[in-house]
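Engineer: Show me how the following folds:
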Amino acid sequence: MDYHSDRFDDFSLIVRKDNEIVAVLPANKSTDELISHQGLTYGGLITRKNLDVESIKAVVDAVLTFLKDVGFKFLEIRELPTFYQCDLSHYVFTALMDYTANIIGANKVLAIDYNKPLSIHKTKLKHYRKNKDKGFEIKEEDNFDEFWNQVLVPRLKDRHNTKPVHTLQEISLLKSRYSNHIKQFNIYLKGEILAGITIFDKGHIVKSQYGATTASGEKERALEYLFINLIYKFKAEGKSYFSMGTVMDKSYPEGYNIGLLRQKIELGCNEYKQNILRISLV
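Structural biologist: Just a heads-up that it's a prediction; the model follows:
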């Protein structure tokens, strides 16, 4: 996470037992409050998979005792989506709630569960089959320059007057450090880039970090075609989940992007709730 260390006052924690790491809490400091790291999509308290319920409770006790001792008054922590740690996430959540934590919000996390039959909307499948004859070319690229400069940055600027969370230099640095875990897929028509998707490969889970299209690509349904192509690809590779991230957006009255939610559900995603907890330490 050091690539954006200038943006956050990092206060991440490591929990050890007999000098063995049993849990980590990526977090940053904000005055008298510790917050699940705001530079990460999920954050949360991450434990070893072999911990039992009592050990997880002991980890939570140790973390909260330490935070009290060093002067924090509040802990704001995001629940880890269940498809990342299965039952352990529930045990961590239960242990935190034992401290009379307040649920102050919840994120909607969208993901395809490959253990269930795919449920891509029939209209999207109709367009996908029709567009197979269009001449699309999909490539996995080694660099992000073309997608960032010609698609992602202009699209975000035009549509939302914003920028990607990662600069081109930052995503390139991460790629150089984790070359097998960060992948870029672009789609072209007659040599012109129309859309792209940046994938974070976490082993049995893949996550689309960025997905964007040009105006021409939107007319050709290029991003939709690329998403469905990757959905089939990762299923064939034996992945368990394809996460498409959250749809939370404070600019909407509902707190989330309704249109984006609908699109991801039509691509076959299920909705998972990620609770945000706040615990008083005083």
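Engineer: alpha carbons only for contacts and neighbour counts from here, please
Structural biologist: OK.
Engineer: Report the separation between the two terminal residues of stretch 67-75.
Structural biologist: Distance across stretch 67-75, first residue to last, is 8 Å (CA to CA, to the nearest Å).
Engineer: so how far is the helix ranked longest in the chain off the chain centroid?
Structural biologist: Assignment by DSSP state H gives helix 53-69 as the longest helix of the chain. Computed by CA atoms, centre = their mean, to the nearest Å, the chain-centroid distance of helix 53-69 equals 26 Å.
Engineer: Check which residues of it are buried.
Structural biologist: For helix 53-69, burial by neighbour count (16 or more other CA atoms under 10 Å) applies to 56-57, 59-60, 63-64, 67.
Engineer: So which elements touch it?
Structural biologist: Helix 53-69 is packed against strand 13-17, helix 87-97, with contacts defined by 3 or more CA pairs under 8 Å, 6 or more residues apart in numbering; DSSP states H and E.
Engineer: need the next SSE after the first one, C-terminal direction.
Structural biologist: Yep, that's strand 13-17 we're talking about. The element immediately downstream of strand 13-17 (helix or strand, assigned by DSSP states H and E) is strand 20-25.
Engineer: got a list of contacts for that following strand?
Structural biologist: Contacts made with strand 20-25 from outside it, assessed by CA atoms under 8 Å, 6 or more residues apart in numbering, are listed as 12-16, 36, 43-48, 51, 59.
Engineer: And the strands in this protein?
Structural biologist: Read by DSSP state E, the chain holds these strands, from start to end of the chain: 13-17, 20-25, 27-30, 33-36, 46-47, 74-78, 102-113, 137-141, 182-189, 192-201, 205-213, 241-246, 270-280.
Engineer: run this one through as well so I can compare:
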Amino acid sequence: MLFSFVRYHDDEKKAWDEFIQQSWNGVFLFYRSFMDYHQERFTDHSLLVYKGKKLKAVLPANENDGVLYSHQGLTYGGWVLSPRFSSSDLDALFLDLEVYLKEQGIRRFEYKQKPYVFDKHPNDSDLWVLWKNGYEMWRRDLSFFIDLKNFAGFARDKRYRFNKAGRNNLRIDEKGDAATYMTLVNENLSRKYNTKAVHSTDEVLLLQNRFPKNIKTILVYREDLFLGGTWMFTDNDFIHTQYLHFNDEGRDLCAAEFLINYLLDTYKDKRYLSFGTSTEKDGTMLNEGLASFKEGFGAAGFCHDFYRKEICR
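Structural biologist: Below is the predicted model of the structure:
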């Protein structure tokens, strides 16, 4: 085989994190101090991949019931590659991985692609390799983003609401209280969907303390009246609204339009503002209201694909 595989253990943390930092498609979510915040929920089976003695790729992954997954605790995954990693080597990497997985008794591999908007250097070569090697695309989510370099502008109703927001004496707090915000998030999710946020308040605070340059709670107020806001991620050339929630007063006072305009202006050095997915039931159903809300800001859709292949039948 061209490549050799080493299963991640804690003593590889320094090598792993240094590789993420210098890679062409790594993001801060792949640092071990992010991945491991909920490590008790998963059996980690992340991989470090060597070509000779050089570390050339890593794969955030976990194992469950004989299946290797692109890490289920992350929104997206896939290979993290060294600079100038060739397409032919990527093809060989997938083939060598299948040999390794057979040796480990893994019966299926599920691969969660990372959309290009999150990369330093966009590269979809893995999609070609997946197709070439017979992987099944079993799920496709539709997410939305604004291209800040080619911004289409707000739709008419959003422009009206933004102008209205300008008369409402709203203000932004970039160092917002995460506990206050997560209370609102969970109230909204409970009322509308009978569920709660993926992250607990303690986890939000923990991650924000670990990654102060990458994670912010940005809130909107009218004087001292809390209206809502976002828990925002940023890295490479993107900002991403992990949660985007407002209370009734915030909706009445057009706080969402005020906040999105603020993000577009404040982070105009970035390329993409990502809103996340608007599909449900493994991508088979569009949440039309949510999609329309995002499209009103000038957002367009991009696909987030999930693949799988039976390794041992």
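Engineer: Mind checking the TM-score on these two?
Structural biologist: Between these two chains, after superposing, the TM-score reads 0.91 (TM-score structural alignment, normalised by the length of the first structure); 278 aligned residues with a CA RMSD of 2.0 Å.
Engineer: The strands of the first structure into a markdown table, with extra columns for mean neighbour count and distance to residue 159 of the first structure?
Structural biologist: Putting these into a markdown table (neighbours: other CA atoms under 10 Å; distance: least, CA to CA, whole Å) gives the following:
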| stretch | mean neighbour count | distance to residue 159 of the first structure |
| --- | --- | --- |
| strand 13-17 | 14 | 38 |
| strand 20-25 | 16 | 35 |
| strand 27-30 | 20 | 30 |
| strand 33-36 | 22 | 29 |
| strand 46-47 | 20 | 35 |
| strand 74-78 | 23 | 29 |
| strand 102-113 | 19 | 22 |
| strand 137-141 | 15 | 25 |
| strand 182-189 | 20 | 20 |
| strand 192-201 | 22 | 15 |
| strand 205-213 | 21 | 11 |
| strand 241-246 | 22 | 18 |
| strand 270-280 | 19 | 25 |
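Engineer: still on that earlier bit, any chance of JSON lines for the helices and strands packed on helix 53-69 of the first structure, columns distance to residue 186 of the first structure?
Structural biologist: As requested, these are exported to JSON lines (distance: least, CA to CA, whole Å):
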{"stretch": "strand 13-17", "distance to residue 186 of the first structure": "37"}
{"stretch": "helix 87-97", "distance to residue 186 of the first structure": "34"}
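Engineer: Would you mind measuring the gap between the ends of stretch 258-275 of the first structure?
Structural biologist: Termini of stretch 258-275 of the first structure sit 19 Å apart (CA to CA).
Engineer: List the residues that contact residue 1 of the first structure.
Structural biologist: The neighbourhood of residue 1 of the first structure, defined by CA under 8 Å, 6+ apart, consists of residue 39.
Engineer: Quick check: it vs residue 173 of the first structure, distance?
Structural biologist: In this structure, residue 1 of the first structure and residue 173 of the first structure are separated by 11 Å, where distance is defined by CA to CA.
Engineer: What of residue 104 of the first structure?
Structural biologist: Using CA to CA, residue 104 of the first structure is found at 35 Å from residue 173 of the first structure.
Engineer: Repeat that for residue 241 of the first structure.
Structural biologist: Taking CA to CA as the measure, residue 241 of the first structure falls 26 Å from residue 173 of the first structure.
Engineer: Please apply the same query to residue 44 of the first structure.
Structural biologist: 24 Å.
Engineer: ok, the two, which is more surrounded?
Structural biologist: residue 44 (25 against 13; other CA atoms under 10 Å).
Engineer: Contacts only, for the more buried one.
Structural biologist: Residues near residue 44 of the first structure by CA under 8 Å, 6+ apart: 25-26, 36-37, 77-80.
Engineer: what residue of the second structure matches up with it?
Structural biologist: With TM-score structural alignment defining the correspondence, residue 44 of the first structure maps onto residue 78 in the second structure.
Engineer: Repeat that for residue 280 of the first structure.
Structural biologist: In the second structure, the residue paired with residue 280 of the first structure according to TM-score structural alignment is residue 310.
Engineer: how about the nearest residue to its match, chain neighbours excluded?
Structural biologist: In space, residue 310 of the second structure comes closest to residue 108 once its chain neighbours are excluded; the distance is 4.4 Å by CA to CA, 6 or more residues apart in numbering.
Engineer: The aligned partner of that neighbour in the first structure: what's it in contact with?
Structural biologist: With TM-score structural alignment defining the correspondence, residue 108 of the second structure maps onto residue 74 in the first structure. Taking CA under 8 Å, 6+ apart as the criterion, residue 74 of the first structure is in contact with 32-34, 278-282.
Engineer: Take the residues you listed and lay them out in CSV including distance to residue 193 of the first structure.
Structural biologist: Formatted as CSV, the contacts of residue 74 of the first structure follow (distance: CA to CA, whole Å):
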residue, distance to residue 193 of the first structure
32, 47
33, 45
34, 43
278, 44
279, 48
280, 50
281, 52
282, 55
